[in-house]
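*Asks:* Next come a sequence and a model predicted from it.
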Amino acid sequence: MTLLNEIHKKIADRIIKSILPMLSEMSISVFLCGKKPDAKGGGREKIKKMLETKTYGLGIDVYYPEDIFEELLRGGKEHNLLDLENILADSVHVVVILPESPGSFTELGAFANAVALKDKLLILLDAKYKTHKSFINLGPIKFLQEKTESVVYWVDNKKLIEEANKNIYLSFLPDSGKIDAILEQHVRHYVRHIAGKNITKSTLSNPIYAQNFIFACLYAFEKLKVDDMRYILHSCDTGCDNKDDVAMVLSAALNILVFHKDIVLANGEYRLSKEGLRRLKRFMNRSKIKADVQAEFDKLRAEYLNDAFRGKKYCRITFKRAVPI
């Protein structure tokens, strides 16, 4: 282990203890299930934008479960459906499902019967199918309504327009705008309602928590060589008994961030991209924690630079914010 490795580990451990709890306490994590984002007629992207629109106060951050599941399945360890359901339940406050594809119908049935998930669901359904005696309505939907704390919300465009017309600020909008405005209010309300009854696991075995950790490391260090990143992922003080499982989750989180271009790998070094920095800033700018998080980052960055370059001819280091490429 080199001196630089020791410095990286010390700062990474401080990030876990001081910064990650602040980032997490101001965020509601949501898994959004439905048609793939590139599928025609899918509503996932629309709902995602509705949930993530507001950046102040307690924010809502949306993730696609297939990204995490696919990476974990590639990680070398065999996972069964129960393992993945438990990871899902521990990682997010709410699971929003739009049953609009065969895959999302399957997810609805599986999650409704999962003990760890059955009280975390928000199901968005078209009101025109409300009275249909279908398998979905008579099976998982009926069960969720009668036996769980989950919410089944029937989207009725006519009622949404009527509600918007009663609002002086929304009544001038076209019908599509009225529908979107009221639907956003309702969906955000139910997400917050469900999230208020649920907690997530605040350790690096949580893939969402792991992504935030990698963001924070790259913001503090500005850039990391591949070997340095690997060392941090395998040596940091995770607070978990099984470090191999945590290292696998962290590696999966790293691959997800690279795939979505939130971080970039160039010339053997990881850096935050502009999109990644924007996403991290969205976490940091939430009103109650903005000053505290920025102050802690500034302190860690200055400490890292002074430790890393102490004794060199340019020993007096001033703080410089991480600059994305």
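*Replies:* Done, it's in. Numbers count the residues shown, from 1 in each chain.
*Asks:* From here on, just use CA atoms for contacts and neighbour counts.
*Replies:* Noted.
*Asks:* Which secondary structure state does Ile123 sit in?
*Replies:* Here Ile123 is recorded as strand under DSSP: H, G, I helix; E, B strand; the rest coil.
*Asks:* how about it, what does it touch?
*Replies:* If you count contacts by C-alpha atoms under 8 Å, 6 or more residues apart in numbering, Ile123 has them with 96-99, 151-153.
*Asks:* Buried by neighbour count, from these: which ones?
*Replies:* Neighbour counting with 16 or more other C-alpha atoms under 10 Å marks 96-99, 151-152 as buried within the contacts of Ile123.
*Asks:* can the contacts of Ile123 go into TSV with extra columns for distance to Ala12?
*Replies:* Below are the contacts of Ile123 laid out as TSV (distance: C-alpha to C-alpha, whole Å):
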residue	distance to Ala12
Val96	33
Ile97	35
Leu98	38
Pro99	40
Val151	39
Val152	41
Tyr153	42
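*Asks:* I'd like those written out as a markdown table, with distance to Leu82 and secondary structure added.
*Replies:* A markdown table is the format used below for the contacts of Ile123 (distance: C-alpha to C-alpha, whole Å; DSSP: H, G, I helix; E, B strand; the rest coil):
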| residue | distance to Leu82 | secondary structure |
| --- | --- | --- |
| Val96 | 19 | strand |
| Ile97 | 19 | strand |
| Leu98 | 22 | coil |
| Pro99 | 21 | coil |
| Val151 | 23 | strand |
| Val152 | 24 | strand |
| Tyr153 | 26 | strand |
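*Asks:* Which member of the buried ones among the contacts of Ile123 is positioned nearest Ile208?
*Replies:* If you rank the buried ones among the contacts of Ile123 by distance to Ile208 using C-alpha to C-alpha, Val96 comes first, at 16.1 Å.
*Asks:* Check the gap between that closest one and Ser176 for me.
*Replies:* For Val96, the distance to Ser176 (C-alpha to C-alpha, to the nearest Å) stands at 22 Å.
*Asks:* Comparison target, given below:
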Amino acid sequence: MIDEKSIVKNTYDLIYKKDVDYSLNIFLCGADTNKTKSIRNLLNIEFQKDAKFNTVFPEFVFASLFKKKKNNLFELEDDLAKNVDVIVLPLEGPGTLCELGAFTMNEELLPKIIAINDRKYDKKKSFINLGPVDLIRKQNSKNYILFEKGKEELILDEVIDRVRNQRYEKKSTYNLDNFFNLSRFILYLIALFQPITIGKLKSLLSLVETDKVKSKHIETALQILIQKNRIISEYKIDHELDFYFLSRAGHIYFYEELIEKLNIKKNFSLIRGEVINSIYKKKKKNMSRDKSLLV
């Protein structure tokens, strides 16, 4: 029987706390990514090319938020203020206009918004232009970008450069109530315990003594890792559960880059060996039990 509490502690101390994070955390709004020509989808493709960018979609956060009826949109705004560095908001439909109106009313979120508007609506005297858009322009005119329908690709570099070069008041923090931080810690646990279910992940995260993990953030953190192509999920019919593994890119990042950089290859190999032996012993025990039932 392995000491999971000790393994979780070592993962936190030896990997998570040593891995200094310089990434930019992006809340990417806009039209459905199934619309391949949407600005959100085009930007998402570009963001995925650079490991510096972490992106999360509103639907990931909303899904976990509304599983608990006591949560509300004000709590979402509070989460965004704590978690994200920038909100990229192409105005591509009624939903994005609602998001723009809500987010610009929050003093902490307003400086983080980069709004992208169709040029043909720029001069119209509308509530959006006279209210939320005007607030963004007054806050920072560079955070308001115009595009022409059918020529969306032409503004991609401008948006990426704005995200990359904007000044951020980032603080080095390891709090696991930040779902981007949590995604990094979960990646390390998956590397150690793969294949792993969300139930097992929650059990391991409950063993963290230095911080309290919000259960509503776990699925969001997993989606961030899937979006970043660090992990994949696979549904196993015999277990009726989703299992999470490192993707090929995640394997290369973790085994060939991260543990080499942190100089923890020996320590990690020992811990992973313990986990594999435990899984093998458990399977062997179950096989013996199944054989006895057949006799």
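*Replies:* In hand now; what should we look at? The shown structure was predicted, so the numbers you read here are calculated from the model rather than taken from an experiment.
*Asks:* Give me the TM-score for this pair.
*Replies:* Here the TM-score for the pair of chains, by TM-score structural alignment, normalised by the length of structure 2, is 0.76; 276 aligned residues with a C-alpha RMSD of 3.7 Å.
*Asks:* just to revisit the earlier point, and the furthest pair within the contacts of Ile123 of structure 1?
*Replies:* Pairwise distances among those were taken by C-alpha to C-alpha; the largest, 13.9 Å, belongs to Pro99 and Val151.
*Asks:* For the strand or helix carrying Lys202 of structure 2, give me every contacting residue.
*Replies:* Per DSSP states H and E: Lys202 of structure 2 is located in helix 198-205. Contact partners of helix 198-205 of structure 2, identified using C-alpha under 8 Å, 6+ apart, comprise 4-5, 8, 186, 189, 213, 215, 218, 242-244.
*Asks:* Closest to Asp21 of structure 2 out of these?
*Replies:* Ile186 (14.4 Å).
*Asks:* aligned partner of that closest one in structure 1?
*Replies:* Alignment note (TM-score structural alignment): Ile186 of structure 2 maps to Ile214 of structure 1.
*Asks:* Now do that match: how many residues are near it, please.
*Replies:* For Ile214 of structure 1, the neighbour count with other C-alpha atoms under 10 Å is 23.
*Asks:* Verify the contact between it and Ala252 for me.
*Replies:* No: Ile214 of structure 1 is beyond contact range of Ala252, at 11.1 Å (criterion: C-alpha atoms under 8 Å).
*Asks:* Strands along structure 1, start to end?
*Replies:* With DSSP state E, the ranges of strands along structure 1 come out as 27-33, 59-63, 94-97, 121-126, 151-155, 223-225, 263-266, 269-272.
*Asks:* So for Ile16 of structure 1, which of the ones you listed sits nearest?
*Replies:* Nearest of these to Ile16 of structure 1, taken as C-alpha to C-alpha: strand 27-33 at 16.3 Å.
*Asks:* In structure 2, what stretch matches the closest one?
*Replies:* Using TM-score structural alignment, strand 27-33 of structure 1 pairs with 23-29 in structure 2.
*Asks:* got it, and stretch 95-108 of structure 1?
*Replies:* The aligned range for stretch 95-108 of structure 1 in structure 2 is 87-100, by TM-score structural alignment.
*Asks:* contacts for the matching stretch?
*Replies:* 26-31, 38-40, 112-118, 128, 132.
*Asks:* make it 7 Å
*Replies:* With contacts defined as C-alpha atoms under 7 Å, 6 or more residues apart in numbering, stretch 87-100 of structure 2 is touched by 26-31, 39-40, 112-117, 132.
*Asks:* need the contact list for Asp90 of structure 1.
*Replies:* 200-201, 206.
*Asks:* Against Asp307 of structure 1, how distant is the residue lying farthest from the centre of structure 1?
*Replies:* Residue farthest from the centre of structure 1, counting by C-alpha atoms, centre = their mean, is Lys313 at 42.5 Å. Lys313 of structure 1 is 13 Å from Asp307 of structure 1, where distance means C-alpha to C-alpha.
*Asks:* Same check on Phe31 of structure 1?
*Replies:* Relative to Asp307 of structure 1, and taking C-alpha to C-alpha, Phe31 of structure 1 is found at 39 Å.
*Asks:* Next: Lys299 of structure 1.
*Replies:* To Asp307 of structure 1, Lys299 of structure 1 is 12 Å away according to C-alpha to C-alpha.
*Asks:* who has more neighbours, the two?
*Replies:* Comparing Lys299 of structure 1 with Asp307 by other C-alpha under 10 Å, the one with more neighbours is Asp307, at 16 against 13.
*Asks:* circling back: neighbour-wise, which of the contacts of Asp90 of structure 1 leads?
*Replies:* Neighbour max across the contacts of Asp90 of structure 1 (other C-alpha under 10 Å) = Asn206, 21 neighbours.
*Asks:* Is that one in contact with Ser91, as I believe?
*Replies:* Yes: using C-alpha atoms under 7 Å, Asn206 of structure 1 is in contact with Ser91, at 5.2 Å.
*Asks:* coming back round to it: which of the contacts of helix 198-205 of structure 2 fall in helices?
*Replies:* Judged by DSSP state H, the contacts of helix 198-205 of structure 2 include 4-5, 8, 186, 189, 218 as members of helices.
*Asks:* Make a PyMOL selection of the buried ones in the residues you listed.
*Replies:* Selection of buried members from these for PyMOL, criterion 16+ other C-alpha under 10 Å:
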select buried, resi 8+186+189+218
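*Asks:* and which of the ones in helices among the contacts of helix 198-205 of structure 2 is nearest to Lys285 of structure 2?
*Replies:* Glu4 (19.4 Å).
*Asks:* Can you give me the neighbour number for the spatially closest residue to that closest one that is not a sequence neighbour?
*Replies:* Once flanking residues are discounted, Glu4 of structure 2 sits nearest to Leu204: 7.2 Å by C-alpha to C-alpha, 6 or more residues apart in numbering. If you count neighbours by other C-alpha under 10 Å, Leu204 of structure 2 ends up with 17.
*Asks:* so what corresponds to Leu204 of structure 2 in structure 1?
*Replies:* Checking TM-score structural alignment: Leu204 of structure 2 goes with Ile232.
*Asks:* wait, what's in contact with the most centrally placed residue in structure 2?
*Replies:* In structure 2, the centroid-proximal residue (C-alpha atoms, centre = their mean) is Ile224; its distance is 2.7 Å. Counting by C-alpha under 7 Å, 6+ apart, Ile224 of structure 2 touches 55-56, 183.
*Asks:* repeat that with 8 Å
*Replies:* 54-56, 180, 183 are the contacts of Ile224 of structure 2 under C-alpha under 8 Å, 6+ apart.
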